[in-house]
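J.: structure, please.
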Amino acid sequence: MTGPAGEAPRFRDNLATLLEAVADAMTELDPGRTALVHGDRTLTWAQFDDRAARLAGSLAAAGVGHGDRVGVGLHNSPEYLEGVVAALKLRAVPVNVNYRYREAELEQVLAMVDARALVCDGTLAGAAVAVASRTPGLRAVVVVAGDGDGAPPGGATGYDEALAGPPLPRRERSADDQVIVLTGGTTGLPKGVVWDCAGLCGLVSSAYKRVDLPVPADTAGVVASALAAAGAGTEPVVLPASPLMHGTGFFAALGNLVRGGRVVTLPQRSLDCAALWTAVQEHRVAELVIVGDAFAVPLVAELDRAAAAGTPYDLSSLRRVFSSGVRWGTQTKRRLLEAGHMTLQDTIAATEGGPFGLSMSGPDPDSANTVFTLPPNARVLAPDGTDVRPGSGQEGVLASTGNLPLGYLDAPEATVAVFRTLDGVRYAVPGDSATLEADGTLTLLGRGSGVINTGGEKVFAEEVEHVLAEHPAVAEAVVVGVPDERWGSVVTALVVAEPGTAPTAQELADHVGGRLAGYKRPRAVSVVPVIERTVSGKIDRRWAAEQALRLDAPAQS
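T.: Model (predicted):
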């Protein structure tokens, strides 16, 4: 079978069926072969498959079936992956649920997706039970209790209890079975991006491409590739440090499991840099998934601390660090490359598709860069749907083809607007603006929500942030618009300084003014100790706007 835009033949199957085949092969090769690691816990492939089947059996006994939506509201853990696979075994539809939701948010989201079951952390249990009493369609709440959480509240089932029953028998499934990935902005309900398993198989096949392996054509080929890697001792080990409830970490974990590899998750519920580097060292992690500078800056600081203390971490196994959705700075990349022999992949992507742009660095520290180029599957589109001419300076929007979702849940108009067919090929066009330079590189301008209107001119916040981050004294930056009676909005920047530096507001504003048009120059700049971020690692622009409103000492106007 040939995929979109002339792709080579590749496997298309139900992900649960595919993982069952891999689990059987790994178990036959070695019954003790590890699939999942979480702190001191390890699960073999046989245990992973059996636990997911038992959870599926428990959900089925509660009345959950084909096509029903199953929310998974968990921190990174084996139970997260078991919950997703259990739903797929049932031919139900797994849906990621933010574990930080409060009761009202949880109720809204469960109602939006019409959830029949929820597998959640103990911290979410009380809200889940309260919501269940007002949500007649919710038939089961399964709680994974953490340390100090106590027994599940009445109306909920403990995870161990759910695993005590018989496993769901294996069954025929379809590559058309679905997964919903919720993705949201800064306000309102998230959007549900609907993938079928066939599309997800194509998406996770990038796990082969990243290591220059041919993508198998069918399930038998997937199993053969996994066995070959296991036999050669080259089965991959991935540590998704970013939340599994978001696409980057989730897709990386799925791709690694499909390859017969091992997934390492951390029991700490916030970023613990020492624990992360210790896990990389102890479990010989080959691929690390992070969220730009939100993770990279403190991770590099921990490497520096350990080296200064005479106890450097052994990063010899680490071959790739992957980030998507949040750009990271050149200096941070350089410091990572100085610590080990690896490749850094910075990707512009979205839950709706991608990649839209790639920036590769390594293994030479001097190769560190933040220059993005178009991958073969992507274009920059002018308003009339034609390609932006390189070097024209014309603003366009990024579009990508290849493995794409079916569309948005219950939102046909939004689906038509974002998923466009051009010249007979379907593209995802979520709205990221860019210009294409004469040398083929991209200048990223951000999305409409990041546009600041000042004196009738449009300023793209990400463009200014990128220039600020190029200053050697800037670790990271966020730019927002502050209301102004004369100009409508004025460009305002918050920056975190590199350790040992003390950049002034004037210096930073002048740095931008020397690179960009005068109206893009920040009118106020403040050096702050930290830039707050959302759980997905993206800059919390609402927080930044509140902070910017408090600034009253402008840089030179």
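J.: could you use CA atoms for every contact and neighbour count after this?
T.: Noted.
J.: what's the local residue count around residue 151?
T.: Counted with other CA atoms under 10 Å, residues neighbouring residue 151 total 14.
J.: OK, contacts around it?
T.: 145, 158 (CA atoms under 8 Å, 6 or more residues apart in numbering).
J.: same check on residue 115?
T.: By CA under 8 Å, 6+ apart, residue 115 lies in contact with 68-71, 137-138.
J.: contact partners of stretch 404-424?
T.: Contacts for stretch 404-424 (CA under 8 Å, 6+ apart): 191-196, 199, 352-353, 385, 426-431.
J.: please give the structure of this sequence too, so both can be compared:
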Amino acid sequence: MSSLFETGLEPTEANYATLSPLDFIARTAEVYPDYPAVIHGGIRRDWRETYQRCRRLASALSDRGVGKGDTVAAMLPNIPAMLECHFGVPMLGAVLNALNTRLDAGAIAFMLEHGEARVLIADREYGEVIRKALSRLDNPPLVIDVDDPEYGQGTAISELDYEDFLAGGDPDFIWQMPADEWQAISLNYTSGTTGDPKGVVYHHRGACENAMGNQAVWSMGQHPVYLWTLPMFHCNGWCFPWTITAFAGTHVCLRKVDPEKILQLIADHHVSHMCGAPIVLNTLLGASEAAKSGFSHTVQAMTAGAPPPAKVIEAVEAMGIQVTHVYGLTEVYGPVTVCAWKDQWNDLPVEERAAIKARQGVRYHTLAGLMVGDPESMEAVPKDGRTVGEIFLRGNTVMKGYLKNPEATAEAFRGGWFHTGDLAVWHPDGYVEIKDRLKDIIISGGENISTIEVEDALYRHPGVLEAAVVARPDEKWGETPCAFVTLKPGAQDVTEKDIIDFCRERLAKFKLPRTVVFTELPKTSTGKVQKFVLRDQAREL
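T.: Take a look at the predicted model:
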């Protein structure tokens, strides 16, 4: 029997519209046309012009036959063209594939072919690697060359210039919202440290919701001034191209992470918000004292990735940069949990506050479900702050799935949850704290050792710049912690004994690193430490 409130009450054009971040720019350009939208070197654009440029891009792509379901790849740094791609491409119903600018030719060729890119918009800085990638393809895409005036180097990748291409488009191009919010809006590839990278597909609804989730958890308000320290190619910049646009903010572009430049831009443009991995925050600590004292306002910084060491959080906040810790993955549009702050924590000692802030926290308003559970039984673990389980997520901000990979998609969604592969505990207050990756946990003499806990202790050593811990085979204990450490300049006299003695004061005996290797840490193109490489090295020691 039908419900009283369902009979005859159907969705119509009057009471139902699909969710998409595309409407954000239309509203902002209508309400705040003269407000600043983009700052890039000497370039200043308002929202009227930025919207027109996005429509020109959509129009020009349409003239080249690009339409619904087609893939448009972009190999661009954090420049205005990349922001324009986040709106101009999906205005056609096409799918944006933002490529990692640190990848080699083989990986780029794989992604262009796997994603069936019709068009590639590429900056001249990457001309050489793009040419090598295209030479591997039987059916290469149409290439559009971007000559960024802030770079002024490199050689043209194509005779088709981006600015000329836009000039041929219609600034009043009439575009359509997607008829179905489940329609794909972007394609992002995982790092692929083992095997081929997987293509993660986002939809309009998820992009819209996570963009709003960013605002909700960060209380950004109207007209934020956002500095692009986070790559826009990474999970579509954690959906911030859409968030900042929705609230008529200003996008301050930055081609390359440079601590002195970051601090200068913060001072010059009164930057209010920025995002990045903990390594970005760490680099700021090495900037000159003049640069660090060049601004007096508080800057909000959102960080994710490996949990930032408490020592880093302490030092950065002493500079006037307030840290918010979030957690997410490529498969969930970037961050979906946040260490939501509580007033009673303000009175705790600095070190305790930083330790709490390093937790991954609670779910975004826009994430339907978060659970720490047993990977096999799928039963929730107790909220005791001790029992380790895997983090599971569900909701609209979980990917559609992996492109052309139904087996991996089915495995990722087994049991009605997305399996993150991250191990965590659930605290009594409901806050999640990651202890390790499922594949990284060290089991020594039957005891579980969190590599993250050991790394946090290592980062507290004044001579340590970077640290990573992996398991090393041991005849007696099965596995013991092996620490790989990069020392700060001027700390080259630090010894293995110094490191172990330092950790002895902060860790239980069974958790101490038995081996310390001083070296540069191997990393993926997205800056993640390649622990599988370190594990191989540890086995050979």
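J.: TM-score for these two?
T.: Overlay of the two chains. TM-score (TM-score structural alignment, normalised by the length of structure 2): 0.82; 505 aligned residues with a CA RMSD of 3.4 Å.
J.: returning to that earlier point: now for the contacts of stretch 404-424 of structure 1: which two are most distant?
T.: 196 and 385 (27.2 Å; CA to CA).
J.: okay, those two: which has more neighbours?
T.: Counted by other CA under 10 Å, residue 196 of structure 1 and residue 385 do not tie: residue 196 has more neighbours, with 22 against 14.
J.: so which of the contacts of stretch 404-424 of structure 1 sit within strands?
T.: Applying DSSP state E to these, the entries found in strands are 191-196, 353, 426-428.
J.: hang on, residue 410 of structure 1 in a helix?
T.: No. Counting by DSSP: H, G, I helix; E, B strand; the rest coil, residue 410 of structure 1 is not part of a helix but coil.
J.: the stretch 401-550 of structure 1: strands as residue ranges?
T.: Listed in chain order, the strands of the stretch 401-550 of structure 1 (DSSP state E, counting those that start in this stretch) span residues 407-408, 419-422, 425-428, 433-436, 441-446, 451-454, 457-460, 474-484, 488-497, 524-527.
J.: hmm, I typed the wrong one, I wanted the stretch 101-250 of structure 1.
T.: For the stretch 101-250 of structure 1, the strands defined by DSSP E, counting those that start in this stretch occupy 115-121, 140-144, 157-158, 178-183, 191-196, 237-240.
J.: redo those as a markdown table? Include distance to residue 275 of structure 1.
T.: Listed next are the strands of the stretch 101-250 of structure 1 as a markdown table, based on distance: least, CA to CA, whole Å:
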| stretch | distance to residue 275 of structure 1 |
| --- | --- |
| strand 115-121 | 21 |
| strand 140-144 | 22 |
| strand 157-158 | 28 |
| strand 178-183 | 28 |
| strand 191-196 | 33 |
| strand 237-240 | 12 |
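J.: quick one: which of these is nearest residue 464 of structure 1?
T.: Between the strands of the stretch 101-250 of structure 1, strand 178-183 lies closest to residue 464 of structure 1; by CA to CA that is 25.2 Å.
J.: so which bits of that closest one are buried?
T.: The neighbour-count check on strand 178-183 of structure 1 (16 or more other CA atoms under 10 Å) flags 178-183 as buried.
J.: same question, stretch 420-433 of structure 2
T.: 420-427, 430-433.
J.: and if you look at stretch 60-80 of structure 2?
T.: 60-62, 66-68, 70-80.
J.: and the nearest residue to residue 362 of structure 1 once chain neighbours are set aside, what does it touch?
T.: Leaving aside its sequence neighbours, residue 362 of structure 1 sits nearest to residue 343 (CA to CA, 6 or more residues apart in numbering; 4.6 Å). Residues in contact with residue 343 of structure 1 (CA under 8 Å, 6+ apart) are 319-321, 337, 360-363.
J.: okay, how far is it across stretch 370-384 of structure 1, tip to tip?
T.: 29 Å (CA to CA, to the nearest Å).
J.: quick one: that stretch to chain centroid distance?
T.: Its chain's average C-alpha position is 20 Å from that of stretch 370-384 of structure 1, according to CA atoms, centre = their mean, to the nearest Å.
J.: next: stretch 351-369 of structure 1.
T.: 15 Å.
J.: please identify the buried residues of that stretch?
T.: Buried residues in stretch 351-369 of structure 1 (16+ other CA under 10 Å): 351-363, 365, 368-369.
J.: how about stretch 152-172 of structure 2?
T.: Result for stretch 152-172 of structure 2 [16+ other CA under 10 Å]: buried residues 156-158, 161-163, 165-166, 169-171.
J.: find me the equivalent region of the regular element (helix or strand) spanning residue 316 of structure 2 in structure 1.
T.: Secondary structure assignment for residue 316 of structure 2, by DSSP states H and E: helix 310-318. The alignment of helix 310-318 of structure 2 onto structure 1 (TM-score structural alignment) covers residues 330-338.
J.: and what of stretch 261-274 of structure 2?
T.: Going by TM-score structural alignment, stretch 261-274 of structure 2 sits over residues 275-288 in structure 1.
J.: and the matching stretch, how far from the chain's centre?
T.: 19 Å.
J.: so what touches it?
T.: With CA under 8 Å, 6+ apart, stretch 275-288 of structure 1 has contacts from 236-241, 264, 266, 313-315, 317-322.
J.: for ChimeraX, write the select line for the buried members of these.
T.: Buried residues within these, by 16+ other CA under 10 Å, are selected in ChimeraX with:
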select :236,237,238,239,240,241,264,266,313,315,317,318,319,320,321,322
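J.: before we move on, the earlier item: nearest to residue 211 of structure 1, of the strands of the stretch 401-550 of structure 1?
T.: Comparing the strands of the stretch 401-550 of structure 1 under CA to CA, the one sitting nearest is strand 441-446, at 24.0 Å.
J.: that closest one packs against which elements?
T.: Counting contacts by 3 or more CA pairs under 8 Å, 6 or more residues apart in numbering; DSSP states H and E, strand 441-446 of structure 1 is packed against strand 372-373, strand 433-436, helix 461-469.
J.: post-alignment, the last one versus structure 2, mean distance?
T.: Following superposition, helix 461-469 of structure 1 is found to deviate from structure 2 by 2.9 Å on average (mean CA distance after the TM-score superposition for structure 1).
J.: quick one, that helix and strand 474-484 angle?
T.: 140 degrees (axes from the mean of the first three to the mean of the last three CA atoms, to 10 degrees).
J.: other SSEs contacting helix 461-469 of structure 1?
T.: Against helix 461-469 of structure 1 (3+ CA pairs under 8 Å, 6+ apart) you get strand 441-446, strand 474-484, helix 505-513.
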